[in-house]
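J.: Sequence first, predicted coordinates after that:
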Amino acid sequence: MLQFAVIFIDLDGFKAINYAHGHHVGDDYLVAVSAALAASVRRSDTVGRLGGDEFIVILNLLESMAAIANVAELLLQCLAKSFIIDDLSLSASASMGIAIYPADGDSVDTLLKTADTHMYRAKNAGGKSSRNSQRQ
């Protein structure tokens, strides 16, 4: 049994939303994204915003890599949908990186750094995707 996975998420098109519609709309969009992420995982999992357009999801007590991949795909689908903010239909794709305890590290700092590194690899590969050390 895997202990947990850390998923680092970065919204690919968020800056365009902020620039086109203002920070108030951008802030409301981030609140909607946060709620959608929280609704997409179990109550035992954790969703948090690190800052800007970066989020972290911690998945607890997972049985397999397939379970992690399924949740990651669900999160990508959740983020791909449009959110209605101030009568505007807004969407942004996301890139994510995944780190798994203990395979990718045994400390919070190491897991966050690994997940962040994998997220940047996904973003550099064109975004709208996820990466982890087990599936490259």
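T.: Thanks, I have the structure now. Numbering: from 1, shown residues only.

J.: C-alpha only now, for contacts and for neighbours.
T.: Noted.

J.: Kindly check the end-to-end length of stretch 79-88 for me.
T.: Length of stretch 79-88, first residue to last, CA to CA, to the nearest Å: 16 Å.

J.: now do stretch 94-110
T.: 22 Å.

J.: any idea where the helices of the protein begin and end?
T.: Ranges of helices within the chain are 14-21, 23-39, 65-80, 108-124, based on DSSP state H.

J.: which other helices and strands contact the second one?
T.: Just to be clear, that refers to helix 23-39. helix 14-21, strand 46-51, helix 65-80, strand 83-85 (3 or more CA pairs under 8 Å, 6 or more residues apart in numbering; DSSP states H and E).

J.: Return the residues in contact with the nearest residue to I56 once chain neighbours are set aside.
T.: Excluding the flanking residues, the one nearest I56 by CA to CA, 6 or more residues apart in numbering is F8, at 4.7 Å. For F8, the contacting residues are E54, F55, I56, V57, M96, G97, I98, L112, A115, D116, M119, by CA atoms under 8 Å, 6 or more residues apart in numbering.

J.: burial measure for the second one, as a count.
T.: Other residues within reach of F55, judged by other CA atoms under 10 Å, total 20.

J.: Take this one as well and set it beside the first:
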Amino acid sequence: MNQRLAHVTLLVRNYDEAIAFYTTVLGFRLTSDLDMGDGKRWVVVAPPGAAGCSLLLAEAKTDEEKQGVGRQGAGRIWLFLHTDDFWRDHPVLQSRGLRFLEIPRSEVYGHVAVFEDLYGNKWDLLEPLGD
């Protein structure tokens, strides 16, 4: 059996503002933006580099979905953006306006700093050691 995780759904307020943030600030690629009708779109963004898991952006429509925007990890770090060079990427992302919640630190597992996306979801920018 050969399986892989393809997409993680991320609730957003608005497709276009989310696309702008993820492509301009984080430098992700827009890999799909298909009109599904009735105001729905199939919008996928992915980090640069090798193929892997991507984000499926889902515009929140119901009250319950709207309450979940920015809270999908319940205040915890729940998304991990791996890089092959933390010390290259951290200042670039910072210069694009990405909000880091801490200064970079080195841990036994790698170089890391927590940041927030457009909606307040917490992420780790992480260069793993030993990968």
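T.: Perfect, I can see it now. None of the values given here were measured: they were computed from a predicted structure.

J.: Need the TM-score from the superposition.
T.: With the length set by TM-score structural alignment, normalised by the length of structure 2, the two chains reach a TM-score of 0.32; 70 aligned residues with a CA RMSD of 4.9 Å.

J.: one step back: report the separation between the residue nearest to I56 of structure 1 and L79 of structure 1.
T.: 13 Å.

J.: The helix of greatest length in structure 2: which residues count as buried?
T.: Ranked by residue count under DSSP H, the longest helix found in structure 2 is helix 86-95. Going by neighbour count (16 or more other CA atoms under 10 Å), the buried part of helix 86-95 of structure 2 is F86, D89, H90, L93.

J.: got it, and stretch 122-131 of structure 2?
T.: K122, W123, D124, L125, L126, E127, P128.

J.: The third one touches R105, doesn't it?
T.: No - because the distance of 11.2 Å does not satisfy CA atoms under 8 Å, D124 of structure 2 is recorded as not touching R105.

J.: where do the contact lists of the two overlap?
T.: V112, A113.

J.: The helix or strand harbouring F80 of structure 2 - contacts with which helices or strands?
T.: According to DSSP states H and E, F80 of structure 2 maps onto strand 77-82. Here strand 77-82 of structure 2 touches strand 122-128, going by 3+ CA pairs under 8 Å, 6+ apart.

J.: What angle do strand 77-82 and the strand it packs on make with each other?
T.: 30 degrees (axes from the mean of the first three to the mean of the last three CA atoms, to 10 degrees).

J.: so what secondary structure elements neighbour strand 122-128 of structure 2?
T.: strand 77-82, helix 86-95, strand 110-116.

J.: With distance to L56 of structure 2 as extra columns, can I get those in JSON lines?
T.: Shown next, in JSON lines, are these (distance: least, CA to CA, whole Å):
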{"stretch": "strand 77-82", "distance to L56 of structure 2": "13"}
{"stretch": "helix 86-95", "distance to L56 of structure 2": "21"}
{"stretch": "strand 110-116", "distance to L56 of structure 2": "18"}
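
J.: quick one, which of these is nearest to Y15 of structure 2?
T.: Nearest of those to Y15 of structure 2, taken as CA to CA: strand 110-116 at 17.9 Å.

J.: All set, thanks.
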